[in-house]
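# Okay, here's the prediction I keep looking at, along with the sequence it came from:
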Amino acid sequence: LVRDEKGGKMSKSKGNIIDPLELIDEYGADALRFTLCAMAAPGRDIKLSKQRIEGYRNFTTKLWNAARYCQMNDCVPDSTFDPASCKETGNRWIVGEMAKLRSQLENAMASYRFNDAAQAAYQSVWNVFCDWYLEFTKPILNGSDEAAMAETRAATGWALDQLLIMLHPIMPFVTEELWQELDGNRETQLIRAGWPQYGDEAIDGEASAEMDWIVRLISLIRTIRSEVNVPAAAKITALLRDCNQQEQGRLARHRDLVLRLARLDTIGFSEETPKGSAQAVLDNATLILPLEGVIDIAAEVARLNKEIAKAGGEMKGFEKKLSNEKFLANAPEEVIEENRERLAGHAQHRDRLLDALARLQAS
């Protein structure tokens, strides 16, 4: 059942009916379709709001902009491209990611879990392809290695094609438009294109482990920078302690990528921890960010303690309400659930602040 954003049943008398034709005019049919799929969890009603549809319209825009990037860099479909021929680690990684997505979608759709299918597609398009893989391609496409450039163009065009095919059941209109736009000489419409047939054999375990490690390294540096208020424009130093040979090799191969995406001045190895550093564990290694002179560490510790106390106070308010038997007996279920979600949100926020404080106080 589709309900309004507060969980109420839609009716003319309440004036809370949302006309789907108006939503299509404002946000597009694909954004509405994706919203309904993403929220269609088995056994649960859909709480529909314009804000959610707007969010998935942004997803459609993200896909369109990714296609524009590919087109501008001549990353177009190549019928002769063989995904198994890739030599560049990033390209081997994206081939494997497409194989993982195909498996996730098939399993979800076979059991009618369309919400899981939509979320898997969203994650792969927004995070894997747009936020990471396209960023990995930029140094290669702007470089001088002709063989690497040719392979990367073909791999990028192929990966985008796979995403369009796999998104097509949920978003038929924008995917068909992009399918024709990227290659006007196609003999078949997207709706007639074959579903991907590759399986787990397309997953390169070594490339997956390497690029996943690079992604987690960059993400961890970005997280620490954000948590302790390092200025966005500041180029800082990063150090890795207790790295094994495999991790040292990964960093050596992707050093320039890490420097650019993590906004670092330098990154290297050290067995010492400078005073005033933030620290975090990454598999076998310890990531160290020397921050003395970059931020006022004493002031940042004070700020974090203040924010932790504030989050704790918010949590106590919700815990008191949710332990009140009268409130639980009389409040609507959606109100109780909202309070539980807000309590969980404050708890997660406090935990992140505690992690940030621990990192600053570790050295």
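In hand now; what should we look at? Predicted, not measured: the structure shown is a model, and the values here were computed from it.
# CA atoms for contacts and neighbours, from now on please.
Will do.
# which residues of the chain fall in helices?
Using DSSP state H, the helices of the chain run over 20-27, 29-39, 50-72, 89-110, 114-122, 134-141, 146-167, 172-182, 205-227, 245-261, 297-322, 325-330, 333-361.
# Can I get those in JSON lines including distance to residue 199 and mean neighbour count?
Shown next, in JSON lines, are the helices of the chain (distance: least, C-alpha to C-alpha, whole Å; neighbours: other C-alpha atoms under 10 Å):
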{"stretch": "helix 20-27", "distance to residue 199": "35", "mean neighbour count": "13"}
{"stretch": "helix 29-39", "distance to residue 199": "25", "mean neighbour count": "22"}
{"stretch": "helix 50-72", "distance to residue 199": "24", "mean neighbour count": "17"}
{"stretch": "helix 89-110", "distance to residue 199": "6", "mean neighbour count": "20"}
{"stretch": "helix 114-122", "distance to residue 199": "17", "mean neighbour count": "21"}
{"stretch": "helix 134-141", "distance to residue 199": "23", "mean neighbour count": "17"}
{"stretch": "helix 146-167", "distance to residue 199": "13", "mean neighbour count": "21"}
{"stretch": "helix 172-182", "distance to residue 199": "23", "mean neighbour count": "18"}
{"stretch": "helix 205-227", "distance to residue 199": "13", "mean neighbour count": "17"}
{"stretch": "helix 245-261", "distance to residue 199": "26", "mean neighbour count": "15"}
{"stretch": "helix 297-322", "distance to residue 199": "46", "mean neighbour count": "15"}
{"stretch": "helix 325-330", "distance to residue 199": "49", "mean neighbour count": "11"}
{"stretch": "helix 333-361", "distance to residue 199": "37", "mean neighbour count": "16"}
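# Presented hereafter is structure B, for comparison with structure A:
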Amino acid sequence: AGDAVRDGRVKIEPEELAPRYFDWIDNMHDWCISRQLWWGHRIPVWYGPAGEVVVVGPDEIAPEGYTQDPDVLDTWFSSALWPFSTLGWPHESADLKKFYPTSVLVTGYDILFFWVARMMMFGLFAMDGVQPFHTIALHGLVRDQFGKKMSKSKGNTVDPIEFMDKYGADALRFTLARGANPGKDQALAEDWVGGSRNFATKLWNATRFAMMNGATTEGELPHVDSLNAIDRWILSRLSETITEVDALLEQYEFARACELMYHFAWDDLCDWYLELSKESFSSGDAASTKRVLGYVLDQLFRLMHPVMPFVTETMWTALTGGESLVIAQWPTARADHVDKKSEKLIAELQEIITDVRRFRNDQGIKTSQKIPARFIAPAHIEEYASAMAFVLRLQLEEITPSAHCEIGNVRVEFDLTGSIDVAAERARLEKDLLTAEKDKQTAEVKLGNQGFMAKAPESVVIEIRERLEKTSADIERLTAQLSKLPSA
């Protein structure tokens, strides 16, 4: 049983738990296999009137006057028979030939030596040296929200049925999967299950929005060359997510896989792609976007089905008209969809939108209020000015600017006549200026420290010098902006 793991016939995931297995398998002690329980396999040992002891097989009958041992076999002895005894053994049944050995055993690390090691020993013995499975995937224990072991006496036990009734089975399932790091215990809090329910609601609303706006899975997906950068970006992110999730699932890294799916769905798809695409839907020029959105949702639901089966099944069948996700093909990453150029461009748009939102917030301007504005930007960014303006509720027109913000090589000018809070704008600029001056001072101190410069890696020194250059430019820019503000 030890050699089966050492020579690679059986792999333990995660590998760091293999020493626990060897600690037990290489240092065996006598095992009392009899138990005094009501239920279990009767021990097939019979005693004669003169003290004789015989073992009686399944097709044999004990001699007259013999009595059977009253004890039953230890639970783990019986459980060790599971991989082959349930398939028709000792007969060469069709099920035994097909399903033994199986592929993956998933179980908790706490019964690695109680159950797993014993299945290995019994399987190798009864099945002529053939191991019962190829991989042992070990997970941790579910603990309370503070990481404490659940106990009735402590009153910190969790009833999963209550969580399912309150938040849905998918919410509980996703919460558990999202916390399932190989071989590590996980805490479970009601707030986290509620958060997963909110995630399911987010997906539901996104699907509803998509279907109301004509998202479809019918027809060929447009060639990437015919798509705008926003559509190419989401296809690129989808393909990368599928590739990464596939790799993580193969490694039984369920928590990390769920984290990737969560952030793709919530951040990339809902918070950015749908928002940036609303201008296309509003203008009526969204034929390609409708097909891309339908494709992305279709693939995402397939990817998420193992961890959120019920809600993805409902949304997928409604969107595609398909019979069931259970029999749908697993999503496949497409290398021709990966587009780093579009990813870089959308990252620039995201930075611009984030900064303008911050500017509006600092000025106390309501998110619903439209502001006359204009973008002064390179052509590749200017092309998506209307999409950004739709998200930011800016009214693009020729203006006499009264305020502006700069993000890299992009300048966004606003006409805030009658609405700008000069005091707030001055406070914002002074705050940014103070931060820039502190960053500059920190960089200068490090670059002037001979001991630090002698020990620091070249890449770190380069990074600090670049930071000094940037903060110096920021100080110059912010000082100029402050000087241009009205005296209030």
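Right, received. Where do you want to start? Quick caveat: nothing in here was measured; it's all calculated off a predicted structure.
# Just put the helices of the first structure in JSON lines and tack on distance to residue 239 of the first structure.
Putting the helices of the first structure into JSON lines (distance: least, C-alpha to C-alpha, whole Å) gives the following:
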{"stretch": "helix 20-27", "distance to residue 239 of the first structure": "46"}
{"stretch": "helix 29-39", "distance to residue 239 of the first structure": "40"}
{"stretch": "helix 50-72", "distance to residue 239 of the first structure": "33"}
{"stretch": "helix 89-110", "distance to residue 239 of the first structure": "24"}
{"stretch": "helix 114-122", "distance to residue 239 of the first structure": "33"}
{"stretch": "helix 134-141", "distance to residue 239 of the first structure": "22"}
{"stretch": "helix 146-167", "distance to residue 239 of the first structure": "29"}
{"stretch": "helix 172-182", "distance to residue 239 of the first structure": "43"}
{"stretch": "helix 205-227", "distance to residue 239 of the first structure": "11"}
{"stretch": "helix 245-261", "distance to residue 239 of the first structure": "11"}
{"stretch": "helix 297-322", "distance to residue 239 of the first structure": "18"}
{"stretch": "helix 325-330", "distance to residue 239 of the first structure": "51"}
{"stretch": "helix 333-361", "distance to residue 239 of the first structure": "14"}
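# out of those helices, which comes closest to residue 2 of the first structure?
With C-alpha to C-alpha as the measure, helix 29-39 is the member of those nearest residue 2 of the first structure (8.9 Å).
# Can you say which of the helices of the first structure is nearest to residue 5 of the first structure?
Once those are compared by C-alpha to C-alpha, helix 50-72 is nearest, at 8.5 Å.
# Which stretch of the second structure lines up against the closest one?
Using TM-score structural alignment, helix 50-72 of the first structure lines up with residues 190-212 of the second structure.
# re earlier: compare the helices of the first structure and give me the one nearest residue 4 of the first structure.
For residue 4 of the first structure, the closest of those is helix 50-72, at 9.8 Å, according to C-alpha to C-alpha.
# What's the average distance for the closest one when superposed on the second structure?
Overlaying the second structure shows helix 50-72 of the first structure at a mean distance of 1.0 Å from the equivalent residues (mean C-alpha distance after the TM-score superposition for the first structure).
# what's the angle from that helix to helix 29-39?
For helix 50-72 of the first structure against helix 29-39, the angle by axes from the mean of the first three to the mean of the last three C-alpha atoms, to 10 degrees is 120 degrees.
# on that earlier part again, how about the helices of the first structure, which one is nearest residue 82 of the first structure?
Closest of the helices of the first structure to residue 82 of the first structure is helix 146-167, at 8.7 Å (criterion: C-alpha to C-alpha).
# by contact count, what packs against that closest one?
The helices and strands touching helix 146-167 of the first structure, judged by 3 or more C-alpha pairs under 8 Å, 6 or more residues apart in numbering; DSSP states H and E, are helix 50-72, helix 89-110, helix 114-122, helix 134-141, helix 172-182.
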